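1. Got a sequence here, can you model it:
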Amino acid sequence: MQMKLTETFDSTDLELIILLQEKPIANYSLIGKLLGLSSPTVKRRIDGLYSKVINRIVAIPKYSRLNLVPSSIFLEVNYTNFDKIEKIIDLHPYLYFRVRTYGKINGIHATFRLPQEGANYLKSFVKELINKNIAKNYLFFEHYSDYTIRGTPRFSAYTSKSGSWEFSWQKWISTPKDKVSRKDPIDDNIEPPKQKEKNIEFSDLEILSLLSADSRQKNVNILNKLTEKLSPQRLSDKLQEIKQKYISTYRVYLNWGVFDFTEVIFNVKTDSDFFKQLLSTYPPPFQTTFRDYVDTNGRKGFLLYLSCPPSHLIDAFESLMKISNDVELYLMNRKQQYRAPLNIKAFDKKKMDWIVSEDYLVLNLFENKI
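-> Okay, the predicted model is just below:
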């Protein structure tokens, strides 16, 4: 796989992309100092990358701190129903990510962050899609809290001479267990709180929602979008507090089509302890997201989202088969996906709690949509 730097972006743009992976919310001045560029040049180049390579740079909230837990579904859908079901799913107030997938189940994969008591309504929502002949079948996964491992791409693994990424999946998966950290990589900050968060203010949620849509927007833009008037200094103080308390990490989403990467999901049905420790200790040089789950039959497993060169796909598949005899592969359609920011409209400001009801999470989603 040869990256076409001259056609899409040059070596300076690549340096910018690498730096943004490390410092996604750094200001133009700092980036300029690190790369030897002026602030206006950095801004111009980053603006250009947004139209070619960068999809979004966003904050990933600590959803468990917000009393929201993850669930995932795969829906089997006839091709003629794709547009219809996407419009309905995109209306779900707790949608996190939705994409078309092709594999054992051809259709839609979606993940949600919703209140604990909303999981049963999500199942009712899925069953209603089937009852109305919009979907044919489904898989449902409940995840352990909001535990996620996210790996960022390391462009240092790319060799320009050979036009290839230097990484051996077979050596990686064969790493001796005594070389892998035995410490559970779960961060205490993402474990479900023992009681509901009481100290969060509505303005904090508004700010977090805006950052989950675009973490590089200017403070003045944030101030203009808030329902509560804040001084610039008060916003600055809140941003620091929110970063420490409610933001897990920042993510740079790239247009992997530029790199001729393939985006897939592996559904691996096995205990995930060794794999998640390996992934945390020695992450591959590609963008990855790991989530373990319990399915509707009580079976444990994990989902691995991977963006990599097509030449690495078979090796990745075979490496996973070394730890499980039951591995499913789903191709993702990068042109048909949607990432939803934290939806502040799903929060009842008067009750200071998330909205949960059958009308809100099931019935209203189908009104005038089918």
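2. For the rest of this, base every contact and every neighbour count on C-alpha atoms.
-> OK.
3. so what's Tyr121 up against?
-> For Tyr121, the contacting residues are Ser357, Glu358, Leu361, Val362, by CA atoms under 8 Å, 6 or more residues apart in numbering.
4. for Ser212, same thing?
-> With CA under 8 Å, 6+ apart, Ser212 has these contacts: Val58, Ala59, Ile60, Pro61, Pro341, Leu342.
5. what do you get if the cut-off is 7 Å, keeping everything else the same?
-> The contact partners of Ser212, by CA atoms under 7 Å, 6 or more residues apart in numbering, come to Val58, Ala59, Ile60, Pro341, Leu342.
6. host element of it?
-> Assigned by DSSP states H and E, Ser212 belongs to helix 202-213.
7. distance between that helix and the chain's centre?
-> How far helix 202-213 lies from its chain's middle: 17 Å, per CA atoms, centre = their mean, to the nearest Å.
8. quick one more, to check against the first:
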Amino acid sequence: MVDHSDLRILTALGRDPLGTVQDIGRSTGMTSATVSIRLKKLRQTGALFSVSAQLTYPTLGLEPVVTFIEAPFKSLAKIETLLDRHPYTRYRVRCIGYYNGLYGLFAVPEGTLTTLRDFLDELKGGVITDYRLDTPTNGWSYSEIDYDLYDMAQDQWGFNWAKLESSLEGVDTTPPQAKTRSSLIRRLDVKDLRILEQLTIDARRKGKRIAADIGITPYHLTRRMQFLNENRVVDSYRVIVDKGVSRLVTMFMFLCHCDAGETRRFTSAFKSLPFQSTLIPTHQGFFVQASIPPLDLPILGSILQQRCEKIESLWSDYRSSMRYYFWPGAYKDGTWDDSHEFMVEKVLGGAD
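-> As a prediction, this is how the structure comes out:
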């Protein structure tokens, strides 16, 4: 069971994911010793699972794919097993609403979208009924939850949605100069990829431990981390909490169809959203996954409805969600394994 002080620490982590206990102490008004004890307790009880790096996939020669799988309830467990087996699955969660089945995020080698379709097509006619793929564009937006807005005694949130709505008007919708995130994969080695793996497992682990696990010196780790940060290989950090903490909010998803100007408005505004969210621009508009108080859903829905031509809404079961660590094992002989055998046949083999 978390208390108000624990929630303040989680809020501080959201604002400064890699901050030291001294940094968090200054932010929360607690001593470093108190922060250290509480962080340890949060981890031991499972309330705080990790702080996970969110990667910029194009810099690694990978193409992110937003995927919705329509399937009957009886097939969900089997599909989840298959997604667990797929080498390029990044995230999955059960969803209900416009799509009934699963939402998944893949990051596949560039140019292999057809191979991903082959994998999903193999599941049609028995396991899934249909699927939809969206290829995101650049400029993802992330936000973390601010528990300072939660009144534990009253069990209610005090966020001013009107302020967020008004902020949409002040966003410059002029198309930015086109930026392409070129792949850096040729400038990385397996040890760099293992660093990224460790950052997705838990970016708050001590550098000495990460270096020891990889088999490099702390100096080498520091130098490569500087390179990865300068080139924006890590896009953001996500604070992963237990469902006992996340019960304060419910995860909703919206596929919004709108013009590029509105997408830029929401991308900018959602950076200040005091709830954990990921906004992914697409060619049709944007996809947003946000954990918000259930009572606030109509307010957010109304804001979206006023500016979007069409909205496809879903809610998801946080308990069924699975995040996958970055896996260097798919990188072989200087390239990502993009063979049909690796991405389709081996995944399907032995799945029955």
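9. Tell me which of the contacts of Tyr121 of the first structure you also see in the second structure.
-> Here those are checked against the second structure with both residues aligned by TM-score structural alignment, their matches' CA atoms under 8 Å, and the contacts held in both are Glu358, Leu361, Val362.
10. And those, which is closest to Ala26 of the first structure?
-> Leu361 (37.9 Å; CA to CA).
11. The closest one pairs with which position in the second structure?
-> Here Leu361 of the first structure is matched to Met343 in the second structure, going by TM-score structural alignment.
12. ditto for Gly301 of the first structure
-> Matched across to the second structure, Gly301 of the first structure falls on Gly285, judged by TM-score structural alignment.
13. Make sure that match is actually in contact with Arg264.
-> No: applying CA atoms under 7 Å as the test, Gly285 of the second structure and Arg264 come out as separate, 9.3 Å apart.
14. Now do the strands in the stretch 251-370 of the first structure.
-> Using DSSP state E, counting those that start in this stretch, the strands of the stretch 251-370 of the first structure run over residues 262-268, 287-295, 300-308, 327-339, 347-348, 353-354.
15. let me redo that: the stretch 51-200 of the first structure
-> Counting by DSSP E, counting those that start in this stretch, the stretch 51-200 of the first structure has strands at residues 54-61, 69-76, 95-102, 107-114, 137-143, 149-151, 158-159, 164-165.
16. outside of the second one, which residues touch it?
-> I take that to be strand 69-76 of the first structure. Applying CA under 7 Å, 6+ apart, the external contacts of strand 69-76 of the first structure come out as 63, 105-116, 135-143, 145-146.
17. Which of the contacts of Tyr121 of the first structure ranks first by neighbour count?
-> Leu361 (22 neighbours; other CA atoms under 10 Å).
18. Could you find the closest non-adjacent residue to that one?
-> Nearest residue to Leu361 of the first structure in three dimensions, chain neighbours excluded: Tyr121, at 6.3 Å (CA to CA, 6 or more residues apart in numbering).
19. Tell me the counterpart of the one you found in the second structure.
-> Correspondence of Tyr121 of the first structure to the second structure, assessed by TM-score structural alignment: Thr115.
20. One more: Leu320 of the first structure?
-> Checking TM-score structural alignment: Leu320 of the first structure goes with Leu304.
21. repeat for Ser311 of the first structure
-> In the second structure, Ser311 of the first structure lines up with Leu295, judged by TM-score structural alignment.
22. how near is its match to Phe159 of the second structure?
-> Applying CA to CA, to the nearest Å, the value for Leu295 of the second structure to Phe159 of the second structure is 12 Å.
23. With Asp6 of the second structure instead?
-> 20 Å.
24. cool, and Ile292 of the second structure?
-> Separation of Ile292 of the second structure from Phe159 of the second structure (CA to CA) stands at 10 Å.
25. Those two: which is more packed in?
-> Taking neighbours as other CA under 10 Å, Ile292 of the second structure and Phe159 compare with Ile292 leading, 22 against 17.
26. need the contact list for the nearest residue to the more buried one once chain neighbours are set aside.
-> Using CA to CA, 6+ apart and skipping residues adjacent in sequence, the residue nearest Ile292 of the second structure is Val249, 4.8 Å away. Residues near Val249 of the second structure by CA under 7 Å, 6+ apart: Ser291, Ile292, Pro293, Pro294.
27. same deal with Arg339 of the first structure?
-> Going by CA under 7 Å, 6+ apart, Arg339 of the first structure touches Tyr96, Phe97, Arg98.
28. run the last query once more with 10 Å
-> Shown in contact with Arg339 of the first structure (CA atoms under 10 Å, 6 or more residues apart in numbering): Arg56, Asp90, Leu95, Tyr96, Phe97, Arg98, Val99, Ala110, Thr111, Ser212, Ala213.
29. before we move on, what about Ala12 of the second structure?
-> Applying CA under 10 Å, 6+ apart, we find Ala12 of the second structure in contact with 6, 19, 23-28, 144-148.
30. Distance to His220 of the second structure and neighbour count for these - can I get that in a markdown table?
-> Conversion of the contacts of Ala12 of the second structure to a markdown table gives the following (distance: CA to CA, whole Å; neighbours: other CA atoms under 10 Å):
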| residue | distance to His220 of the second structure | neighbour count |
| --- | --- | --- |
| Asp6 | 35 | 19 |
| Gly19 | 21 | 15 |
| Asp23 | 25 | 17 |
| Ile24 | 27 | 25 |
| Gly25 | 29 | 19 |
| Arg26 | 30 | 14 |
| Ser27 | 31 | 17 |
| Thr28 | 33 | 15 |
| Glu144 | 31 | 25 |
| Ile145 | 34 | 25 |
| Asp146 | 35 | 21 |
| Tyr147 | 37 | 23 |
| Asp148 | 38 | 19 |
